[in-house]
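K.L.:
could you work out the structure for the sequence below:
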Amino acid sequence: MNRTQEYKPVNWVNGMKINKNHFIAQHYATVFQQALSNTVFLNDHNYGLLPMSTAIEPPRIWVSVDNMQHVNVRIMSCTAVTRGGYVIRLSADSADSTNQLSAKIPGLSVPFKDLQGKSEAFYVILSLDPYNPVPYGAANPEEQPIRLPFTDPAYTVSLLPVADTSLNTLGEFQLPVGKVLVQDQSVSLEEDYLPPCTAVNSHESLVQHHAETEQFFGRMELNALQILQKILQKNQQNDLIDPVRKLSEEVLFYVSRIYGTYRHDVLYGPPVNLVASVSGLARTIKNAIDIYTGSAKEEMINYFTEWCNVNQGELEDEITSITNYRYDHLNIRQGIDKNVKFCALILQLFTNLAGLDYIGKKKETGIFVKEKLVVPEEEVQARKRGFFLAD
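P.N.:
Coordinates of the predicted model:
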């Protein structure tokens, strides 16, 4: 990321004539160095809203669209860091009469009747300028001359088309905080938009998804164990045993390996780890399925889709979609939605398989497996000696 200007510390010398400009220049140099230091710990996946524990209040950013083709942003509380390392810290309503954070919708300076068929999405971009501070606060009547005692960075809002916005197009002072949609003759707010976040515990929706995914991994572990236990206890003979056993072993190994890290670390790490933990499971499942080719793979996929209640090919498409998904920090919701859909589908499959007495049982045709109960040798001899003592 290129910085357009560098602010150097003031060279203080005894006897020099000083004025307020020297102190302002020194302040700018300090701000610049702080931001530069912050970028050491930042990358394209961990900037945005700071964890809720570091904020005075939980992040509350309201975006509304009025009938005059204006987007109004009210920031009641927000603690965030931009990609350039500049901290946004707002603990009061900044949308007052002296600082209206609003923006004209680009391309909408025409009557709505002329927008028929036009569809566009815009990011609401909050920008700060720490080198152009705005005075604020209550003046002290005992001070002369009268002045506002404090300064804050200048904040502005702009709208950028989603299609033209990427991590590379945003500057070091910008942060997306909302998203609006223009469809036909209406303008609406995307209510469930997730702004970029430094960590999973920066937003309530991400914390909730983390808890739900943790529950998902726990249930997947139990289901995989139950499937393997039934396969080991009964010597079933059909073409589906090996694929199901291999898949269950791979899932069990993956969940066992990442579960501890997921519980203890992912909540405090960037959201990309939340998405990556599920996409890693999808890749594990895909590889376990792709081991088999031809009719064996087709029979296995057909059997799985039957117990997933999905159309043929939908299961593979869903697994491939989450496996190949490239995380977008500006659109975290897209990754979360993919996680939710995949987890629901795979959990349904493994829950149904774990509930079967025999692997290979079909919904309509019943059971078509041969099975032999595996009994320890000493128990067999005991039954031979005392078979008349029926259970």
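
K.L.:
CA only for contacts and neighbour counts going forward, please
P.N.:
OK.

K.L.:
next structured bit after the longest helix along the chain?
P.N.:
In terms of residue count, the longest helix belonging to the chain (DSSP state H) is helix 204-233. Next helix or strand after helix 204-233 toward the C-terminus (DSSP states H and E): helix 241-264.

K.L.:
follow-up on the earlier one: give me the helices and strands touching the longest helix of the chain, please.
P.N.:
Under the contact criterion of 3 or more CA pairs under 8 Å, 6 or more residues apart in numbering; DSSP states H and E, helix 204-233 touches helix 241-264, helix 332-354.

K.L.:
relative to Y86, which of the ones you listed is closest?
P.N.:
helix 332-354 (21.2 Å; CA to CA).

K.L.:
heading C-terminal from the closest one, find the next helix or strand.
P.N.:
For helix 332-354, the following helix or strand on the C-terminal side (DSSP H and E) is helix 377-385.

K.L.:
quick one more, to check against the first:
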Amino acid sequence: MYPQFKHFPVNWTNGMKISSAEFVAMENAVQDALRDMRCAGLHEFRYGLLPTSNLEVERYPKLQFNFAQSSIVLHECRAITSGGHRIEISEQTYESQSVPAQLPSVTISPQDYGIHEVFLTVHTFERVGAGRYAEDIPPRHSTISPRYELSLQRKGENSVTGTGPNILKITEVELRDGKLAAILSETGDYIPPCVSLRAHRRLEAAHQAFEQILNNVLEHGKVLMRDVAPYVQNNQDAKDASNVSEKVASHLLTNLSYYNLILPNQPPINLIAFIQDLARYASFAVGLCFQGNLVKKAFDQYGVNRSADALVGNRPNHLNIYNSLKLAHEFLVVLEQFFNALRQHQFKTIKIDVTDVNKAQFQPQQQPSYPPPPPPPSQPYYSTPPPPPPPMQAYPPPTPPQPHVEQPSEQKKRPF
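P.N.:
Sure thing, here's the model as predicted:
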């Protein structure tokens, strides 16, 4: 990552003979120092394509097939190599200022077929005249630019073509019958190394899609915690669902600002690491919440652990980050499906008054003092119904009071 210095400052002394070579050497020494400073800010996952201001982002880096010359021409590419060498090829600058003097291209032979890797080499210290011609005699270019070289290599072949601090793999192409059939960086099947997520539309699209899924998971968790709140005391499955939602929501709420504001300007590896941390948290911390059976069954049924292990066990490749993005997307999809399934489930149970239950446990049940009456004998459905009860007899009318006639006696009777 840190190539050695190849150009050193000129030893200027009085009376020395000077020519253009001394000034060129001085410029090369300055360029080498700047390259080394850029390289100091790079690492294994921070080099590659830079964002472009061209409106044709859908086709960046922009390659076109020249049918007349059977060649692939590079029209748009801004990048920095792993060794700190800058690449600046802009279609607008080329058309307005003739910089570089010629767009890099590579010829395709009729025997070429299959998937090929496209490499761009920048020779920083090989000065090539560019720009408009100055009004000098003899005429000369007014500016210079480094020399660019475009090359192809069949995918899977071991070669030194794609290695070096001044070489960058910019895309993969499919060739058929000596013609350009597809550019894989445009179809989405390949994503070249990028300095930030903003450098390629596929990375920006992945960041936006992941953000939508994370917001959905957060919404599912919020609704789930609200719906199961009345049942967590008496329903273990509802308690598990609430705990899972709380832990995942807490993790997301703590890191969503970083995801929205910082990640778009970071290398793609930071996006993968963010989703890997979420997967590791889901498979380890969330797995400790299960006490019942329902949530654990759904967690296994939707394969959250399996997808999390596949993502965490993957080491991202900066030269082809597409495979890691697919694993991250698969994990987020199953995580959203898991929370959506919990949200749709009805966590309901009969509420039990714990006070009455405890009171019933400590108070003995009172038994009747006499045995209950035996049940009436059962009658078959074909038996004769019992005779109706006799009619009720009317009570005799009360006798009217008789006047008291005192009888002669020796002793007076009491009234009661």
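
K.L.:
can you give me the TM-score here?
P.N.:
Laid over one another, the chains give 0.75 as their TM-score (TM-score structural alignment, normalised by the length of the first structure), with 344 aligned residues with a CA RMSD of 3.8 Å.

K.L.:
mean deviation, the longest helix of the first structure versus the second structure?
P.N.:
For helix 204-233 of the first structure, the mean distance to aligned residues of the second structure following superposition is 2.3 Å (mean CA distance after the TM-score superposition for the first structure).

K.L.:
kindly calculate the angle that that helix makes with helix 332-354.
P.N.:
20 degrees (axes from the mean of the first three to the mean of the last three CA atoms, to 10 degrees).

K.L.:
in the second structure, what stretch matches helix 204-233 of the first structure?
P.N.:
With TM-score structural alignment applied, helix 204-233 of the first structure matches the range 201-230 in the second structure.

K.L.:
list the buried ones in the matching stretch?
P.N.:
201-204, 206-207, 210-211, 213-222, 224-225, 227-228, 230 (16 or more other CA atoms under 10 Å).

K.L.:
just put the helices and strands packed on helix 204-233 of the first structure in JSON lines and tack on mean neighbour count and distance to A92 of the first structure.
P.N.:
Shown next, in JSON lines, are these (neighbours: other CA atoms under 10 Å; distance: least, CA to CA, whole Å):
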{"stretch": "helix 241-264", "mean neighbour count": "17", "distance to A92 of the first structure": "33"}
{"stretch": "helix 332-354", "mean neighbour count": "18", "distance to A92 of the first structure": "26"}
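
K.L.:
go through those helices and name the closest to V180 of the first structure.
P.N.:
For those, proximity to V180 of the first structure was assessed by CA to CA; helix 332-354 is nearest, at 14.3 Å.

K.L.:
that closest one vs the second structure - mean distance after superposition?
P.N.:
Mean deviation for helix 332-354 of the first structure: 2.0 Å (mean CA distance after the TM-score superposition for the first structure).

K.L.:
got a markdown table for the helices and strands packed on helix 204-233 of the first structure, with distance to C78 of the first structure too?
P.N.:
Listed next are those as a markdown table, based on distance: least, CA to CA, whole Å:
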| stretch | distance to C78 of the first structure |
| --- | --- |
| helix 241-264 | 26 |
| helix 332-354 | 18 |
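
K.L.:
T98 of the first structure: which of those is closest?
P.N.:
Of these, nearest to T98 of the first structure by CA to CA is helix 332-354, at 32.9 Å.

K.L.:
which residues in the second structure does that closest one match up with?
P.N.:
With TM-score structural alignment as the criterion, helix 332-354 of the first structure aligns to 321-343.

K.L.:
which residues are contacting that stretch?
P.N.:
189-193, 206, 210, 213-214, 216-217, 220-221, 223-224, 241, 245, 268-269, 272, 275-276, 279, 295, 298-299, 302-304, 307-308, 310-311, 314-317 (CA atoms under 8 Å, 6 or more residues apart in numbering).

K.L.:
check which helix or strand covers the equivalent of S158 of the first structure over in the second structure.
P.N.:
Under the alignment (TM-score structural alignment), S158 of the first structure maps onto S151 of the second structure. Assessed by DSSP H and E, S151 of the second structure sits inside strand 140-154.

K.L.:
average offset between that strand and the first structure?
P.N.:
Average distance, strand 140-154 of the second structure versus aligned residues of the first structure after superposition (mean CA distance after the TM-score superposition for the first structure): 1.7 Å.

K.L.:
give me the number of residues near the equivalent of E117 of the second structure over in the first structure?
P.N.:
Using TM-score structural alignment as the criterion, E117 of the second structure maps onto Y123 of the first structure. Residues near Y123 of the first structure, counting by other CA atoms under 10 Å, number 23.

K.L.:
ok, now K17 of the second structure?
P.N.:
8.

K.L.:
got a list of what E299 of the first structure touches?
P.N.:
L240 are the contacts of E299 of the first structure under CA under 8 Å, 6+ apart.

K.L.:
correction: P139 of the second structure
P.N.:
Counting by CA under 8 Å, 6+ apart, P139 of the second structure has contacts Y133.

K.L.:
and it, what pairs with it in the first structure?
P.N.:
Counting by TM-score structural alignment, P139 of the second structure corresponds to I146 in the first structure.
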